[in-house]
Each structure stands twice: as structure tokens, then as C-alpha cells.
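Asks: One predicted model, sequence on top.
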Amino acid sequence: MMMMMMMKVLAWVLHLLPVWMMSSSSAAADFSVRFGNALPSLSRPANSSQIFYGIMFDAGSTGTRIHVYTFIQRDPDGLPVLDNEMFQSMKPGLSAYADVPEIAGHTVRQLLRVAKKTVPPVEWKRTPVVFRATAGLRLLPPAKAHALLEEVQDVFDESPFYVPADSVSIMNGTSEGILAWITVNFLTGRLDRSSQKTVGILDLGGGSTQITFLPKSKKTVESAPSDYIARFHMFNSTYELYTHSYLGNGIKAARLAALGALGSDGLERKVFRSSCLPKKHTSDFSFGGVTYHVSGVTDGVTGFRTCYQEMLKVVKGVIKQPHELKDSATFYAFSYYFDHAVEAGLIDESRGGAVKIRDFRKRAKQVCNRPSERSQVNHFLCMDLTYIICLLKDGFGFKESTVLQLTKKVRNVETSWALGAAINHFQKFRIH
């Protein structure tokens, strides 16, 4: 009886989730990771088969997050739903420990305590734990990234949870964008068969940024580079997504690119100056385990106009403009888009909200030209808001009248790629 119940649960998951048919391009072809063929068998109480769990680690460039998802089947003949998400994060990102990888293991071990408190002990041996690193580790030398992953693997192997094959790895940027698209459209009910519209997503991390949407125009698909298009089958429909991840165009990496600090040597002796910073400002800025000395310009023009020209160099010739990005399209924007909109007073942190791109421009001008209390708290706010404008308008080609839905959570669940990855992960399991 218990096995039949689990077969029903897993049958629903397999029905809900795509059997991925990715394009042949190297960037888009393999975002689905194979984890193994079977969950370990375990004697369980009869009623516990109604609930199953998943643990997903998101190791970003600025922090490491754990998501513990609870799926529940209230009716044996009904459909399971996402019942709850337990979320916690720690800063800085694991890339900051590139020279002391054992600290990365300690960070993951601490976050696993959240999973132990959330998942009942009787479920531990059947609950998969998966770790995916993003831009922070993608930017590291391979040997240092591998050392960090080995530390995480050791922590997983000593944990009481089920550790699938390939449970610890670096995820490519294309996967990050696609899985975030699945998360948002799943949470907003747009993956239902009856739904005719999907929403696009914009994700701005510390090291990279992603754009993913379902094109309405064939010309968008035909004119895009082949590795910008990902095809897969879901709900008896074939989706063709426009998706790309720009490594080095996250908000923190963009700061360094504008300052001319990326790849520079002799950092202990150099000071990197920007017209985006207050004239008298000097400070140290750390990213990826490296510290940079920065300051404003003491001579010369400062303010929004000069700052804009600095940030424009980071996106011009780098970010491609899709053929279509019309006002009628709905895009959800999160991560640093959300955080800086809150910091700039454009939205309420608890509720999020709709913001026009021109609202970012207006606030950037205010912060850059007339430094306020906000810029005193974050001296990079002028630079960051200006970069967001350059990225959206001059990079992706959005109109200033375009409205973005800024959100951190949908239905009380984090709007990251992690849920999409957890869902995709469950479809890989078979019970015999």
C-alpha cells in the first residue's frame, strides 16, 4: 500500500515536470542533471507517505542559501502541492573562502541544521540534498572551485540525508535562468494547461545576470544566437525559451568592471576611482575573496551623467538585445533588482511592487546628483542604480515605460531558481 502511494506521488511529479528536450547547443543542452535511478528504501509509517521533502543549496557569489521544500499529498487521489519552504542564508559566498575551503564546509554544515529541524528524522534517509554553485564559483580558478566542492561533498557524505550522484556541482548560467523561469511560472500558476500566458524573469546576482522569457515572435528565435534558445517539453507543449546568463555582469562584478579593477595586479597599492562615488569617499570593497581600494574622484565632474557613461561601458557590446521586449510582456525581476529598489525607496520590502524602468532612472539621478541619507548608508547606490538603468535600457533594450514586477517571494516562496531545480530533481527518481 505504501509503495502504491509513493508511486502515485511520483507519477504526479513526472506528469507535472518536463522531460527535457534541450537544443543541441553546448550552453543550453545540459541543464538537467542526472541524479540517480532510485530513492533508498526505508520502512516508514503508513501516513508518512503523504509528505516528501527536498533540500536545495544555492551557493551564490554573495551568500549561501538553503531551501527546504515540503510537498504534501492531502488526498491519495489528488495532486500534491508545494506546502512550505524553509529558507535561511549565510554571508559571504563560498568563493570568499577560496583559500580556506574548510570554512566553506563549516558554512554548509551550519545550514544543514535547518534541514534537520525541518525534516522529521524518519524522513532523513529518503530526503535528497543537492548543492548547486553559481557565478561565484564559476569565476574562480578551477582548482580552487574544485577544492570548495570537495569540502561540501564531504559534509554531505557525513550527513544523514540521501546524497544522490552528482549532488554537488557548479551550475551553468543557462540552467540558472531556465530554472528560475520555471519557479516563477509555477508559483504564479502559469504552468497550468489552461494558462495561455507566461512571464519572463530577470535575475541580477553578484557575479552574473540572467534573462529568460518565452518569445512571441519567430524573429526573436531566428535572430538569436543558437545557444540563447532552449527547447523542452512540458504539459504536452513544447516551449522554446530565449535565455542567457552574462557572467561578469552581476552587480558586484559590474562595479569592478566599471572601476577597471578586474584582472588588475598589485591591488594592495592601487586605488580605483569612480565619478559614481561621493567625492570624499574612500573604502575597501571585497568580492570573491579579493579586496579592492576604491574612492571618489577629487577633481573632475561627478553625478548621474558621468556615472552613466562609466556604467555604459560595462554593457555596450556585451549585452545582446532580443528582437522583442514589448511593454505588453510581463517580467518579474528579483535578487539585486529587488534589493536596490527597496534601498532606493521605490518599493516596500515586505510587499514588493510594480516599478517602471524610468523610476529607476529618476531615483538614480536624485541619488547621484544630490547625495541623500540613502547614499550615505550605501556609497555604491548611485553606481548600482545607474548600472541597473544601463543594463535594462541600453543592454536588454527595454523601454523606459516598461513595468517590472519586483518581488522577493511569490506565495511565500523565494523567487529563485532553487524551486525549479528541486522540482526538476524529483522527476529523475524512479521507485521499483
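Replies: Okay, I see it.
Asks: from here on, contacts and neighbour counts on C-alpha atoms
Replies: Will do.
Asks: mind listing the strands for the stretch 1-150 of the chain?
Replies: Taking DSSP state E, counting those that start in this stretch, the strands of the stretch 1-150 of the chain run over residues 51-59, 64-72, 81-90, 129-133.
Asks: can you check the stretch 251-400 of the chain too?
Replies: Using DSSP E, counting those that start in this stretch, strands in the stretch 251-400 of the chain cover 271-274, 282-287, 290-296, 331-335, 353-356.
Asks: just checking, what packs against the fourth one?
Replies: Going back to what we said before, that points to strand 331-335. For strand 331-335, the helices and strands in contact under the criterion 3 or more C-alpha pairs under 8 Å, 6 or more residues apart in numbering; DSSP states H and E are strand 200-204, strand 403-406.
Asks: re earlier: ok, and which of the strands of the stretch 251-400 of the chain has the densest surroundings?
Replies: strand 331-335 (a mean of 22; mean count of other C-alpha atoms under 10 Å).
Asks: picking that back up, of all the strands of the stretch 251-400 of the chain, which lies closest to residue 363?
Replies: strand 353-356 (11.3 Å; C-alpha to C-alpha).
Asks: That closest one: how far from the chain's middle?
Replies: Computed by C-alpha atoms, centre = their mean, to the nearest Å, the chain-centroid distance of strand 353-356 equals 20 Å.
Asks: Run through who's touching it.
Replies: For strand 353-356, contacts defined as C-alpha atoms under 8 Å, 6 or more residues apart in numbering pick out 346-347, 400-407.
Asks: Ok, stretch 303-316 next?
Replies: 249, 254, 257-258, 274-276, 364-365, 368-369, 382-383, 386-387, 390-391, 394-395.
Asks: What of stretch 9-19?
Replies: Under C-alpha under 8 Å, 6+ apart, the answer for stretch 9-19 is 73, 79-80, 232-235, 423-424, 426-427, 429-430.
Asks: In PyMOL, how would I select the buried members of those residues?
Replies: Buried subset of the contacts of stretch 9-19, written as a PyMOL selection, criterion 16 or more other C-alpha atoms under 10 Å:
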select buried, resi 73+80+232+234+423+424+426+427+429
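Asks: and of the strands of the stretch 251-400 of the chain, who's closest to residue 87?
Replies: Nearest of these (C-alpha to C-alpha): strand 331-335, 14.8 Å.
Asks: One more to weigh against that first structure:
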Amino acid sequence: MSAQREMKEKNPWHTPATIIITVIGVIAIVALVTVAVLQNKPLPKKYKYGIVLDAGSSHTALYIYGWPAEKVNDTGRVVQVHSCKVKGPGISSYASAPLNAGESLKVCMLEAKDQVPSKRHQETPLYLGATAGMRLLNIENSTASDGVFQAVSQALQTSPFSFQGARIISGQEEGAFGWVTVNYLDDRLKQGLETTGALDLGGASTQISFVSDNYDGSESPKNSVTFRLYGNDYNLYTHSFLCYGKDQVLRMTLAHQTQSGPATVLDPCFHRGYTAIKNYTVLYDTPCVSDRKPQPAPASFNHTGTGDFQECQRVVRNVFNFTDCKYSRCSFNGVFQPSLQGPFGAFSAYYFVMNFLNLTDTSTPLEDVKKKITNYCATPWEQIKEQYPHIKQKYLAEYCFSGTYIITLLTEGYNFTSENYPNIKFIKKIKDSDAGWTLGYMLNLTNMIPAEAPDKPPLPHGGYVSIVTIIAILLFVLIIFSLRPIWPRCSKRPQII
């Protein structure tokens, strides 16, 4: 018993003062670490939202985007949270009945109302951007174009969202914002990486946008757009070719084949066995070909397919002008284009056509791609219909033409070769968000991408907590050792047993 008493007297850790200091120190450490963890704990995310309607030539689509609301100056990561394809054709098709254009949007607007929390409705911006279909209608009949915009604006103003207006976006904007979308979603802008070019193909226009080291914008200023994003400057080459979307090019190729007003057209871009009666008035009812209608001509013609890729490519080449160029280099139709650089993302109709043809893998040699399209075009129409019974025949009949046009546009129009064709990646989505101009458009209008790189905390949350914990332990150890002078005095105090 006396031995145990002697050990207690010699051990300073058994003194009341040391025990109290130890307990207080432990409590202090726990409190310090707890405060650090709670203070820096990621909070449950609250989101803000934005809505963009893409009023294209063939259809309208609605996209809802969301981002963390607590980020300073709304610099949080923007993601697509919902999309809705409007039933029916594009709004430009309602020129003679504009009220129907507004009515067509209601189903998707109801979906948006359900997808966005009601407390966010009034603060959620809503935009409608119209592309080449409305550009053509505005050229052809500006009064009808204004009527359509008035109708869709009235319909959208009745929604609970903050409607910011409906307008035609320029071809340059469409190309530039598509480039922003692709590079933003791929985190290339924030990290200052080499950017990806954007290839967009719609029904009425097509866009090409990319950064080239040998292009400073001086040779063709109208094709230049400058961005300063996250502290980096980008001098972007971009051009939009109106009438060179796949639907309008199809009309141009048919217009070329019907210049003499024949009653029958043997078309190599359609399968053998395909036949349909086409109306001359409908074919030429677009500004892209309206001035070429043959006079006189019968009311209709028999459109018959022959299924020949090589001949189809020859017909498609007729819509391009490869000879006139006043610049150091051109793509086609006398339009300046610098040398291609870097990887490219090809989306919209590029993806859908090449995906149908099972040609999205660009590691396939270009010559093999052409052979596969050749074989597809040569397949009889009856066999094609049997292979794809669930696809509408109107769309099914055009894949031979569309595939031929895409390859011709890329290789002979934009000058991709067998060497750099693998640099193209056919994409539909990037990180669950659709590739296209709408996200870039909203980011620009809401100033969501800062010109300068946002400031970052010097340490991540985990690293911060770890350092605080280590420092707290070190401080506690130092305090204990600093009390060593009083240990002998404490140990000499008489103990009452």
C-alpha cells in the first residue's frame, strides 16, 4: 500500500492540477477541431436556375440549367438539369399561324414549372434564341417573323419565370457560344488548357469555330470574336454558313438537279427503289433556292433514287464554290478560314447522322468511312425499311444524302484530311449536358464566366482541418511541457489517503 502511495506521489500526472490542465486541454482540442469542421463543412446546396429555348429550323428544345446559389457572383459550376423537346416543327413554320407557335411551347413550359422549385420561379431567367430558320423567315418576310416573335413572347410572358425576351441570334453568336459550351463543359477554359473547336450542323445553317495560333483576326475581322475568360484571352475564328444546314442543302442539291424542270429526277443520294412525288412549289419555297425555280415547270416531279455515293458526292459538290478566294486560304464560297488546329467536337446533326450510320468512331480511317457510306447508299430501299422499321421513312430516306454531305463538308469544305480527321469527336453530350450554343448563350447573358480567374482558398477543406488539428495537438504538448517546473512541487504535496 505504501508502495502505491509512493508511486502516486512521484507521478506528476496524478496531481489535481495536472489532471485539470489535461482535461481542459483535451476539451480545447475537441472544441477547436469541432468548430473548424463545422465552420468549413460543405453546406447543403441550394440551386439557382436558368432556362433557354433553342428555336431551331426543324424543332424547338427547352434546356434548364442549375448552379450552386451560394457561390460568390454566381460562379458555381453550371449543369443541365432537364431538357424538353417541343412537339411539332420549328417556330418559323408557323409564319401563317403565329399563335400556334406560342401554343406549341406550353407543354415544355409546364415541365419547366415542375422542374424548377416554385420559390425560384420569379428569379429564374428565361431566354428564347432563334437560329437559322427564323433568320431565313426574316429575310423572306420580316412581318411574318415579327408576328411569330410577338406570339411566342406573349406565351412566355404568362409563365412564372423572368422572361428576358426572344430574339434571333446571329450565326456568329451561334458558333461562338457553341464553342464556349464545349470548352466550358470540358473544363478547358477554367484550367487554361488547349481549347476544342466546335462544329455545329443544324437544319438551315452550319458553324465552325476554333482557336488557331496563326490567326489574329486581321485578315478577316468579321470572322473574329475575342473572349477573356478566367484570366485567359481567346481570339476565336468563327463562321456560320446560312443555307448549309442539312435540310437546306438537300433542297439546293434537288434544285440543281431540277433546273430544267424535269418530270423525273434520278437522285444518286437516295436508295435504289425509293420513289416519291415532290412538289416544285414546296421545294423552292425557301430563300436558299427561291430564285432558282425553273420556268416553266410542272407542278411536281417524280423523285427516284439510284443509291450511288460517288455520284451523290458529285451532286453535293455543286452547292459549294471552291474556286473564288481573295484571302490566303479559304474554306468555300470565298470565306476565309485559317489552318485547322487542335481537337474538334462535332454535335447536333453531325452526331445524330453519324451515330445512325455507326460512324462516330473517328479512329476508323477516312477511306473506310467513305466505303461504309457507299455500301449504305447502295442498299436497296426495301431492305433499308426492313432494317429500320421504327424510323419515320421521311428521315430514313435522307441518311444517305446526309452522310455524304457531312463527309464532303468536312473534307472538301473545311479541309479535314485523313491525317486530322481523327481529331474530330462526334458528341451528343458532355458530362450529361447537351452540346450546343444554349449553355454558352446563358453563361454570357448572366455573366457567369468571370473575365478573371476567381480567387481560391489556399487550402482545401480537408487539408485545412488536418493542419488545425496538428497545430492544436502541438500546442497542447507544448503547454504540458511548459508546466514541467511545477511538476516536482505538485508531487511533494502530502496526499490524503
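Replies: Great, that's in hand. Values in this document were obtained by computation on a predicted structure and should not be read as measured data.
Asks: TM between them?
Replies: The TM-score (TM-score structural alignment, normalised by the length of the first structure) is 0.76; 367 aligned residues with a C-alpha RMSD of 3.3 Å.
Asks: Of the contacts of strand 353-356 of the first structure, which is the nearest to residue 69 of the first structure?
Replies: The nearest one, if we look at the contacts of strand 353-356 of the first structure relative to residue 69 of the first structure and count by C-alpha to C-alpha, is residue 407, at 19.4 Å.
Asks: what's around the aligned partner of the closest one in the second structure, how many residues?
Replies: In the second structure, residue 407 of the first structure lines up with residue 427, judged by TM-score structural alignment. Using other C-alpha atoms under 10 Å, residue 427 of the second structure is surrounded by 20 other residues.
Asks: same question, residue 157 of the first structure
Replies: 11.
Asks: any idea what residue 243 of the second structure aligns with in the first structure?
Replies: Under TM-score structural alignment, residue 243 of the second structure pairs with residue 248 in the first structure.
Asks: from what I can see that match touches residue 208, true?
Replies: Yes - judged on C-alpha atoms under 8 Å, residue 248 of the first structure makes contact with residue 208 at a distance of 5.3 Å.
Asks: number of nearby residues for the aligned residue in the second structure for residue 171 of the first structure?
Replies: Taking TM-score structural alignment, residue 171 of the first structure has residue 169 as its aligned residue in the second structure. Residues near residue 169 of the second structure, counting by other C-alpha under 10 Å, number 16.
Asks: what's the spacing between residue 169 of the second structure and residue 316 of the second structure?
Replies: 28 Å (C-alpha to C-alpha, to the nearest Å).
Asks: try residue 346 of the second structure
Replies: As judged by C-alpha to C-alpha, residue 346 of the second structure and residue 316 of the second structure stand 20 Å apart.
Asks: Now do the same contact list for the residue mapped onto residue 119 of the first structure from the second structure.
Replies: In the second structure, residue 119 of the first structure lines up with residue 116, judged by TM-score structural alignment. Residue 116 of the second structure makes contacts with residue 49, as judged by C-alpha under 8 Å, 6+ apart.
Asks: correct me, but residue 130 of the first structure touches residue 170?
Replies: No - Residue 130 of the first structure is beyond contact range of residue 170, at 11.1 Å (criterion: C-alpha under 8 Å).
Asks: now the helices: where do they sit in the stretch 151-300 of the first structure?
Replies: 173-187, 218-223, 251-259 (DSSP state H, counting those that start in this stretch).
Asks: what about the ones you listed, which gets the closest to residue 114 of the first structure?
Replies: helix 173-187 (21.8 Å).
Asks: mean shift of the closest one relative to the second structure?
Replies: Compared with the second structure after the fit, helix 173-187 of the first structure shows a mean deviation of 0.4 Å (mean C-alpha distance after the TM-score superposition for the first structure).
Asks: what's the closest of the contacts of stretch 9-19 of the first structure to residue 323 of the first structure?
Replies: Once C-alpha to C-alpha is applied, the member of those that ends up nearest residue 323 of the first structure is residue 232, at 21.3 Å.
Asks: What does that closest one correspond to in the second structure?
Replies: Aligned partner of residue 232 of the first structure by TM-score structural alignment: residue 227.
Asks: what's the distance between residue 197 of the second structure and residue 409 of the second structure?
Replies: 16 Å.
Asks: Kindly reformat the strands of the stretch 1-150 of the first structure as TSV containing distance to residue 352 of the first structure.
Replies: Formatted as TSV, the strands of the stretch 1-150 of the first structure follow (distance: least, C-alpha to C-alpha, whole Å):
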stretch	distance to residue 352 of the first structure
strand 51-59	22
strand 64-72	21
strand 81-90	18
strand 129-133	27
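Asks: Throw those into CSV and include mean neighbour count and distance to residue 282 of the first structure, thanks.
Replies: Output for these, formatted as CSV (neighbours: other C-alpha atoms under 10 Å; distance: least, C-alpha to C-alpha, whole Å):
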stretch, mean neighbour count, distance to residue 282 of the first structure
strand 51-59, 23, 30
strand 64-72, 22, 28
strand 81-90, 16, 27
strand 129-133, 25, 32
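Asks: Could I get the contacting residues of residue 257 of the first structure?
Replies: Going by C-alpha under 8 Å, 6+ apart, residue 257 of the first structure touches residue 314.
Asks: how much space between the residue opposite residue 372 of the second structure in the first structure once aligned and residue 335 of the first structure?
Replies: Counting by TM-score structural alignment, residue 372 of the second structure corresponds to residue 363 in the first structure. To residue 335 of the first structure, residue 363 of the first structure is 19 Å away according to C-alpha to C-alpha.
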